[in-house]
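S.K.: Provided below are the primary sequence and the corresponding predicted coordinates.
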Amino acid sequence: MVSDTAPRRVAVFGATGSIGASALDVIARHPDRYRASVLAAGRQVEALVALCVQHRPDHAVIADDTLFAALRDGLRDAGLPTRAHAGAAALDQLAASAECDTLVAAIVGAAGLSSTLAAATAGKRILLANKESLVLAGELLMRQAAGAGAEIIPIDSEHSAIFQCLRSRDASLEGAGVRRILLTASGGPFRGRSRAELGQVTPAQAVAHPKWSMGPKISVDSATLMNKGLEVIEAHHLFGAPGERIEVLVHPQSLVHSLVEFVDGSTLAQMGLPDMRTTLAVGLGWPQRIESGVGGLDLLTQGRLDFEAPDNDAFPCLGLAWQAMAAGGTAPAILNAANEVAVSAFLQGKVAFLAIPALVANALSTLSVESADTLAVLLAADQRARLITQAAIDHA
């Protein structure tokens, strides 16, 4: 329970991104309950300093070590007492320290894993937006969290919806009488297009998501449906759900964020406007409900709600994620790493859109799967997948 006299200290990792902005918006609405005590960004020093001027945290971290002096000088020139830090070790140390009670884990990609693990080991409440932490090291992360009494609350819309429907991430599917979990997907900007029609799409078209404002990598993942595949793996770990109890529904309006079907025939759905501030407010306030700044859902003005099956032929990344989840071990880490390299190459104009699933499939078929017992094994698999995928791009 948040004290009436001491606001909960929140570290926002990925503060300069869209999720960070939404988190800081909600935090600022409740100064008596929450305080942004640590802000972290990757390379955007000026944007980070500007956020520090606005929110006055105790600590600011820039992930790129070479930018420490720029951050330190920027904070000094702004007349702030905020302490400057740089590098991955600083992120890990602050995530695990008494400087925060809660971590908003919104660093994009595998770079966010180490600090998320550090917070889990320290028993923090983690508002998890970094899906790669679960995809790359789901078994390890959940084991660490359980051992330390850490609380992981998902803040992507689909898993937040499932969390809210189940009321607890610890509820076993059997004990809760759950028959299946239905993850919804917007379908991305290319919903309805055939595989042949996807051959010439551009990065600009791929990042133009019809419903959500996201970074380029996540937007491309949404366009390929890899984002939904990663979320299937996340749901498997977050809720202890076997693959056969997880299904995907395309829902272009993005108003029903996911559903849970119970054995008695009841289906609970969580609905709302597509705004990340809602799920962040759930994560910050749970089990209480707090004001997020998001308006209510007027179904009369929204009109119809549509649902359809995903097109696995046009969007094979979803099937590749199911394949990796079924294989287990290091397979999800291979999938994630290959996808990160492939998406980066696509955004740079080095490969075509349809090369993304081909490159991921190549990594999965080339590399052997090992048991995911330690972080070292997972990171080694991640590195091998990156090297193989980059080599395939270079020789294409």
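M.R.: Noted; the coordinates are in hand. Residues are numbered from 1 along each chain as shown.

S.K.: going forward, measure contacts and count neighbours with C-alpha atoms only.
M.R.: Fine.

S.K.: just the strands in the stretch 251-396 of the chain please.
M.R.: Assigned by DSSP state E, counting those that start in this stretch, the stretch 251-396 of the chain shows strands spanning 256-262, 267-271.

S.K.: who's in contact with the first one?
M.R.: The contact list for strand 256-262 (Cα atoms under 8 Å, 6 or more residues apart in numbering) reads 157-159, 161-162, 165-166, 176-184, 267-272.

S.K.: Just the element for the spatially closest residue to A96 that is not a sequence neighbour, please.
M.R.: Of all residues beyond its chain neighbours, the one nearest A96 is A119 (4.7 Å), with distances taken as Cα to Cα, 6 or more residues apart in numbering. Assigned by DSSP states H and E, A119 belongs to helix 113-121.

S.K.: Tell me the first helix or strand C-terminal of that helix.
M.R.: That would be, after helix 113-121 and using DSSP H and E, strand 125-128.

S.K.: Measure how far that following strand is from the centre of its chain, please.
M.R.: Computed by Cα atoms, centre = their mean, to the nearest Å, the separation of strand 125-128 from the middle of its chain amounts to 11 Å.

S.K.: another one to put next to it:
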Amino acid sequence: MTDSPARPAPLADPHLVYDPVPGDGPKDVVILGSTGSIGTQAIDLVLRNPDRFRVTALSANGGRVALLAEQAHRLRVRTVAVAREDVVPALREALAAEYGSGEPLPEILAGPDAATQAAASDCHTVLNGITGSIGLAPTLAALEAGRTLALANKESLIVGGPLVTALAKPGQIIPVDSEHAALFQALAAGTRADVRKLVVTASGGPFRGRTRDELAHVTVADALAHPTWAMGPVITVNSATLVNKGLEVIEAHLLYDIPFDRIEVVVHPQSYVHSMVEFTDGSTIAQATPPDMRGPIAIGLGWPERVPDAAPAFDWSKASTWEFFPLDDEAFPSVNLARHVGRLAGTAPAVFNAANEECVAAFLSGALPFNGIMETVIRVVEEHGTPVTGTSLTVSDVLEAETWARARARELTATTATAEARA
């Protein structure tokens, strides 16, 4: 099995700057997923740097309308987008409470396409901080509208693969994942021809060092106890299974056009080195900061400029130990499975991602054991068969593959739950 054919140039290149609206003054920014972890940290960065950034629109699912209204008022945005139409009355009430008498309220967009509309609105940069493959449509909309895309929603690139690469212009995507922001910065140290391999670091999650048998009876609480990062439950479980690292391998391949056999994963428990690039002369360039997502967010919003004091720096006067270990592929088969579906390309990554999202939800609800997550995902990927690939791939193909994968994963999960109940 061989890697998919290389594109003429990498999707993300620190040497290329895509500037859709050249000029002085603050960059106009749209933040998608504003009430989530990435969104709230991005807003903190913006509020501390009003001379650099100005937020014009916010989008959120709608579960935290009070926070969304507060953000809208503090940032004085033009537009607020919410996915859930049923929360619009509560959002209007919350906005009215935040805004003073006579202050004009922002425009409200509501419904499943609201974030997509916001992504296509007038701005310089769109930060896609939505979680899950529902971020695909906003990603495509931002690219098609000619915006710079600060991409924290890795799923949209993974499931949309060729659809995203067909739209993105050189330098238009700036990665915001800590690992890919690290690779992006390290790649600035050489040319594409100088790169020998990419080294993606993994914390190892809460179960580093455990065997597959030892993982059989871990609990949801165990899986959510990440040792270094504070994240949402889905991303935290993905870190425990290392599915997140598998997704990042696919993302690195798509962003930087490096073959899968030249993308390595190593375990680094301290999470200080976010990733590394090994060059052909034997040099390795590592990007390191204390664990804090505001640094990668600042790269995504500010590149090619750096934002002073975006995140904490190391105190090099203090002693510290940094460790690196090989990945245990038997206990954590997700990375090799991700390489497999990445090589298949087409709809295969969408099937992998959708099945995993369903299985994580089942695990969090107590309907599936921890090891059952990957066992079920592997089976769904195997049953998917030959994926739709090449230039014939459409958004409909991706959505259809996702729908099938989710339904099949739910069927298998229900069967597992029934068998365990009888046992």
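M.R.: Arrived safely, thanks for sending. Small disclaimer: the values here were computed from a predicted structure and weren't measured.

S.K.: Just give the TM-score of the two.
M.R.: TM-score for the superposed chains, counting by TM-score structural alignment, normalised by the length of the first structure: 0.94, backed by 389 aligned residues with a Cα RMSD of 1.8 Å.

S.K.: What is the aligned counterpart of the residue nearest to A96 of the first structure in the second structure?
M.R.: Counting by TM-score structural alignment, A119 of the first structure corresponds to A142 in the second structure.

S.K.: And D313 of the first structure, by the same measure?
M.R.: In the second structure, D313 of the first structure lands on E330 (TM-score structural alignment).

S.K.: Its match: neighbour count?
M.R.: 10 (other Cα atoms under 10 Å).

S.K.: ok, now which ones touch the corresponding residue of the second structure for T224 of the first structure?
M.R.: In the second structure, the residue matched to T224 of the first structure (TM-score structural alignment) is T241. Contact analysis of T241 of the second structure by Cα under 8 Å, 6+ apart lists G205, F332, S334, M374.

S.K.: against the second structure, where does the longest helix belonging to the first structure fall?
M.R.: Ranked by residue count and defined by DSSP state H, the top helix of the first structure is helix 375-394. Alignment of helix 375-394 of the first structure against the second structure: residues 395-414, by TM-score structural alignment.

S.K.: Go ahead and name everything in contact with that stretch.
M.R.: Counting by Cα under 8 Å, 6+ apart, 159-160, 163, 347, 350-352, 354-355, 358-359, 362, 367-368, 376-377, 380, 384, 388 sit against stretch 395-414 of the second structure.

S.K.: If we use 7 Å, what do you get?
M.R.: Contact with stretch 395-414 of the second structure is made by V159, T347, A350, V351, A354, A355, E358, C359, L368, T376, V380, as judged by Cα atoms under 7 Å, 6 or more residues apart in numbering.

S.K.: wait, doesn't the second one sit right on G390?
M.R.: No - between T347 of the second structure and G390 there is no contact, the gap being 9.8 Å when judged by Cα atoms under 7 Å.

S.K.: Settle it for me: which of the two has more neighbours?
M.R.: T347 (30 against 13).

S.K.: Burial check on the residue lying closest to V21 of the second structure once chain neighbours are set aside, number of neighbours?
M.R.: Nearest residue to V21 of the second structure in three dimensions, chain neighbours excluded: H124, at 5.9 Å (Cα to Cα, 6+ apart). Residues near H124 of the second structure, counting by other Cα under 10 Å, number 23.
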